[in-house]
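Colleague: sharing a sequence plus its predicted fold:
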Amino acid sequence: MGAVMLQGTGSDVGKSVLVAGLCRALANRGLTVRPFKPQNMSNNAAVTADGGEIGRAQATQAIACRTPPTTDMNPVLLKPQADHTSQLIVHGRMRGILRAGNFREARGALLGDVLASYVRLRETCDIVVVEGAGSPAEINLRSGDIANMGFARAARVPVVLVGDIDRGGVIAAIVGTRTVIDPDDAAMIAGFIINKFRGDPALFTDGYGQIEHLSGWRGFGVVPWLTSAARLPSEDAVILERPAAGARARTVIACPITPRISNFDDLDPFKLDPGVEVRMIPPGQPIPAEAALIVLAGSKATIADLAFLQAEGWDIDILAHHRRGGRVLGLCGGYQILGRSISDPEGIEGASETVAGLGLLDVETRLTPDKRLDHVMGTALAARFEGYEMHIGETSGPDTLRPVCLIDEASSEVPRNDGAVSRDGRVAGTYVHGLFGLGGQRAAWLDSLGVTGGGIDYAVSIDRALDEIADMLETHLDIDALIALSNTAGNSHA
């Protein structure tokens, strides 16, 4: 029962993908593996088998391990809201709101919860693969840390540092980390991995040796740019993919990026359809007039995101799109925004207020403190779907008499309808996330846009991508050495 932790020289160095790939590589070797991230900050989350929620990356890593996700895999999840606050999720359930002023103190008090989850996981498997957050070089955040060295030292888990060579300065990033962190923290680091290398790795042989010499840490390998990672669900940031010149898709699905956008990975399955281009629209750009479908994604602060959408003028674009005969779909918070009003009488998202929505659906939403967390399945557009619900709020009104989804009795206490469709049939909203994962369901939506697609299930694509990444790591990393390192967990690495 061992453990190894991947920390990074910074954010977005590829830790989540490497952990997922390593989990799959170890699972392919016949080992029982579990992923673990002590603390995550993300508005893309997944519902777990034990009825809670964790970060999307840890759910993907559980898939890599071929095991259902559980709340112990990500015991602390922070979901940023408006006004410098974050919803605090502990062991899958909301525990309160953290504000900037009490963040460090409150975070440090959660170390016991983190260690309890880690111990439970470690008792169930051969190896726990742990993912850090941000970087241990952020020494201004070291006090009260539970995400990086605070956890590693408390649990005595050996650390491997990941550096991103694609962004440049990887020698300074790794050696500089050694220089600025506490010596006792540095003693936990057993080596490093170079990630996102483009070209011939032999060209970096001298640099690799210099890092080993200057840091005193051994290298575990140089990982090339993993193109298969683009087929994994998104979590921390929206990546705007530009289609190749001359290969622009015929059908555009446009989604505006609001500050608290959440679960935008709902649109990732459309990456599998060559006739479709998903455009994530950043602030400052209009929603393209050629869009066949505008999707309003989920939101962690619906009223604040509605105000931002209006300030950007996107409401004008959406209403004009609808007048031209275009289609609009709202998912979760986006569904709420499409209604006539959103009421927050208890001040869950901030001030107690009621605001007018876009009015494209004849429904009203009342925000409530209870959060629904459910895996669901059923039928929409006469095709099967599997997904999940993760929302606060109750929505009602005449358009709910034309539901989007019929949720099966097997996944609900009683069969029930979900969502609403406008009288003209061109605007719809639903609380179901993951709606487009099954190929048949996605094909039904594309057919309504006059497009043929939706052949492969998204889960199949994810599984294939994980195997491809695992194969690359087997080739380019010293996995035997990483396994041996994991067996030293619980010992000192000074």
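Modeller: On my side now, so go ahead. Numbering: from 1, shown residues only.
Colleague: okay, CA-based contacts and neighbour counts for the rest of this
Modeller: Fine.
Colleague: in which helix or strand would I find Gln7?
Modeller: Secondary structure assigned from DSSP states H and E places Gln7 in strand 2-8.
Colleague: I figured Ile189 hits Val160, correct?
Modeller: Yes. Between Ile189 and Val160 there is a contact at 5.7 Å, judged by C-alpha atoms under 8 Å.
Colleague: ok, back up a step: elements contacting the strand holding Gln7?
Modeller: Using 3 or more C-alpha pairs under 8 Å, 6 or more residues apart in numbering; DSSP states H and E, the elements in contact with strand 2-8 are helix 15-28, strand 127-131, strand 159-164, helix 479-486.
Colleague: of the ones you listed, which is nearest Asn417?
Modeller: Counting by C-alpha to C-alpha, Asn417 lies closest to helix 15-28 out of the helices and strands packed on strand 2-8; the figure is 35.6 Å.
Colleague: would you mind getting the angle between that closest one and helix 479-486?
Modeller: Angular relation of helix 15-28 and helix 479-486 on a 0 to 180 degree scale: 100 degrees, by axes from the mean of the first three to the mean of the last three C-alpha atoms, to 10 degrees.
Colleague: helix 15-28 - contacts with which helices or strands?
Modeller: Checking 3+ C-alpha pairs under 8 Å, 6+ apart, helix 15-28 ends up next to strand 2-8, strand 33-36, helix 56-64, strand 127-131, helix 458-476.
Colleague: just put these in TSV and tack on distance to Phe264 and mean neighbour count.
Modeller: Formatted as TSV, the helices and strands packed on helix 15-28 follow (distance: least, C-alpha to C-alpha, whole Å; neighbours: other C-alpha atoms under 10 Å):
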stretch	distance to Phe264	mean neighbour count
strand 2-8	24	27
strand 33-36	23	30
helix 56-64	11	26
strand 127-131	22	27
helix 458-476	15	19
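Colleague: what residues does the strand holding Gln7 touch?
Modeller: Contacts of strand 2-8 with the rest of the structure, by C-alpha atoms under 8 Å, 6 or more residues apart in numbering, involve 15, 19, 122, 126-136, 148, 152, 157-163, 482, 485-489.
Colleague: use this one as the comparison:
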Amino acid sequence: MAEFPFHTLMIQGTTSDAGKSTLAAALCRLLKKDGVSVAPFKPQNMALNSAVTSDGGEIGRAQALQAQAAGIAPHTDMNPVLLKPSSDTGAQVIVHGKVRADMNARDYHRYKTEAMQAVLQSYARLRAQYACVIVEGAGSPAEINLRARDIANMGFAEAVDCPVIIVADIDRGGVFAHLTGTLDCLSESERARVIGFVINRFRGDISLLQAGLDWLEQRTGKPVLAVLPYLHGLHLDAEDAVAATQEVKGDFRIVVPVFPRISNHTDFDALRAHPGVDLRFIGPGQPVPPADLIILPGSKNTRGDLRWLREHGWEAAIARHLRYGGKVIGICGGFQMLGESVDDPHGVEGAPGSSAGLGLLAMRTELTRDKRLLQVSGHCAVGDRSAPVRGYEIHMGVSSGAALARPAFVIEGRGEGAQSADGQILGSYLHGMFDTPQALGALLDWAGLAGAEPVDLDALREVSLERLAESCRPLYEALQRLPTRFGRT
């Protein structure tokens, strides 16, 4: 195999969810298989799914998955700026893995000049350490209102003088309009660094697409580097959006409310993959169906999402569920909601104040300015008590009360989380609690699915990464044949 010709390659998309994250992961895996040291990089990410890194910081989960594809540990330099929305107009700004401030959209726009310096510092460190850096853009470079001070797309590409691929999702329709329209919105220098297009998620007879490909290349002067297939059944971490389609599998039903600020819903990937589980995300306006287990997920705005929970009838539904013998699990923000109150004296999530919790666990939570970021391991204190568990904590808050005397897990010798005295309710700050096969089995057994077969999510991810990479090999080979001024020399 020829040497990969680019030391840096950026993937931008015509829209969000066009396939930038998965394409970057595939190229990272193909380069790793060819013995090229490679690192993923996303200058700016806006997502509520995040991961704790080896250096004790926080990055988007997509970059953690791409690091796995590259065969390296995730590091904060791979996503130097992470925005975690806490409202429609404000977000927590995380720089180099640590909380910098809470900003509204206007303040952050002014802050971008400073943020770009952090981006370039991280990129320089990765360039010095790895032979190749695969860069993922954010949203679309055609968002004219965001062009000034851009650090996420062409602003970054221009700053480091790297080539760009533009990917579009044909499954959404309008793929040729998306590609030509995006190109027309770029400046002359930006158009010049676009080395080609990728059409993603194609299904059907490709010969019927050829006339459109010929027209696109003739009109733009840019090659279509690859047409990639629609791949079903991939088990890969979502960057942010909750899955739109939900496959019904087993008879054991789990329901999860989709909070307005739901975070780290990747906690449920192993459950979604389990053949014995029917997991359903329930959005606003949808009735709460009968279930064996209700799980309250993480939240970026615990008090706001607790209010939403009540407004949409979940408090009554949970009480009814418990009366009929159902089980409840709360994770992180969902765990905090199970207590007697959530207090925010410092205005961490908005106006200072206090909210009554669901009152299902004897504990109180005070939100704090400091965020706890930690990778942890231990064993379960429910079900099979020898079952190992590993995961990570990302939360701003400290819980206290009698319920903590009955922990859900034992983490490095200390109790973590809580259980109700009647054994129906469990809460924990531990994200990823279902990812370890033995812990998944123990927790499902506790919830009422006895003898559930284990699901190894890491193994499923590896199979999916290999499958994804092989589907992208035509693109990889096309890139190696492409003459460009952006090569290693």
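Modeller: In hand now; what should we look at? What you are looking at is a predicted structure, and each value in this text was computed from that prediction instead of being measured.
Colleague: if we can go back for a sec, dump the helices and strands packed on strand 2-8 of the first structure to CSV, plus distance to Ala383 of the first structure.
Modeller: What follows is these, written out as CSV (distance: least, C-alpha to C-alpha, whole Å):
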stretch, distance to Ala383 of the first structure
helix 15-28, 31
strand 127-131, 37
strand 159-164, 43
helix 479-486, 43
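Colleague: right, and Val160 of the first structure touches Ile194 too?
Modeller: No. Using C-alpha under 8 Å, Val160 of the first structure is not in contact with Ile194; the gap is 10.5 Å.
Colleague: quick one, helices of the second structure?
Modeller: 20-33, 61-70, 105-129, 154-160, 175-184, 188-192, 210-220, 269-273, 302-311, 314-323, 333-337, 437-447, 457-471, 473-481 (DSSP state H).
Colleague: tell me which of these is the most buried.
Modeller: Mean neighbour counts were taken over the helices of the second structure using mean count of other C-alpha atoms under 10 Å, and the top value, a mean of 30, falls to helix 333-337.
Colleague: that helix against the first structure, how far on average?
Modeller: Once the two structures are superposed, the average separation between helix 333-337 of the second structure and the matching residues of the first structure is 0.2 Å (mean C-alpha distance after the TM-score superposition for the first structure).
Colleague: could the helices and strands packed on helix 15-28 of the first structure go into TSV alongside distance to Asp200 of the first structure?
Modeller: Supplementary listing: these in TSV, determined by distance: least, C-alpha to C-alpha, whole Å:
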stretch	distance to Asp200 of the first structure
strand 2-8	23
strand 33-36	31
helix 56-64	28
strand 127-131	28
helix 458-476	12
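Colleague: out of the ones you listed, nearest to Gly393 of the first structure?
Modeller: Counting by C-alpha to C-alpha, Gly393 of the first structure lies closest to helix 56-64 out of those; the figure is 21.9 Å.
Colleague: what's the matching range in the second structure for the closest one?
Modeller: Counterpart in the second structure of helix 56-64 of the first structure, with TM-score structural alignment as the criterion, is residues 61-69.
Colleague: please enumerate residues in contact with that stretch?
Modeller: With C-alpha under 8 Å, 6+ apart, stretch 61-69 of the second structure has contacts from 21, 24-26, 28-29, 32, 39-42, 49-51, 53, 73-74, 78-79, 236-239, 462, 465.
Colleague: list the residues that contact the residue nearest to Thr354 of the first structure when sequence neighbours are not counted.
Modeller: Nearest non-adjacent residue to Thr354 of the first structure, counting by C-alpha to C-alpha, 6 or more residues apart in numbering: Ser343, 4.1 Å away. Taking C-alpha under 8 Å, 6+ apart as the criterion, Ser343 of the first structure is in contact with Ser352, Glu353, Thr354, Val355, Glu364, Thr365, Arg366, Leu367.
Colleague: tell me the one of the residues you listed nearest Ile287 of the first structure?
Modeller: For the contacts of Ser343 of the first structure, the residue nearest Ile287 of the first structure by C-alpha to C-alpha is Val355; the value is 23.0 Å.
Colleague: state the distance from that closest one to Gly313 of the first structure.
Modeller: 17 Å (C-alpha to C-alpha, to the nearest Å).
Colleague: and Gly357 of the first structure, by the same measure?
Modeller: The value you get for Gly357 of the first structure to Gly313 of the first structure, if C-alpha to C-alpha is used, is 14 Å.
Colleague: neighbour count winner among these two?
Modeller: The residue with more neighbours, out of Gly357 of the first structure and Gly313 and counting by other C-alpha atoms under 10 Å, is Gly357; that gives 24 against 16.
Colleague: right, and that one touches Ile337 too?
Modeller: Yes. The pair Gly357 of the first structure and Ile337 passes the contact test of C-alpha under 8 Å, sitting 5.2 Å apart.
Colleague: quick one on the thing from earlier: quick one: the strand holding Gln7 of the first structure to helix 111-122, angle?
Modeller: Strand 2-8 of the first structure and helix 111-122 meet at an angle of 130 degrees, taking the same axes, to 10 degrees as the criterion.
Colleague: strand 2-8 of the first structure against the second structure, how far on average?
Modeller: Compared with the second structure after the fit, strand 2-8 of the first structure shows a mean deviation of 0.4 Å (mean C-alpha distance after the TM-score superposition for the first structure).
Colleague: quick one: that strand aligns where in the second structure?
Modeller: Residue correspondence for strand 2-8 of the first structure in the second structure, counting by TM-score structural alignment: residues 7-13.
Colleague: stretch 188-204 of the first structure now?
Modeller: In the comparison with the second structure, stretch 188-204 of the first structure aligns to the range 193-209 (TM-score structural alignment).
Colleague: same check on stretch 390-407 of the first structure?
Modeller: Residues 394-411 of the second structure are where stretch 390-407 of the first structure lands when matched by TM-score structural alignment.
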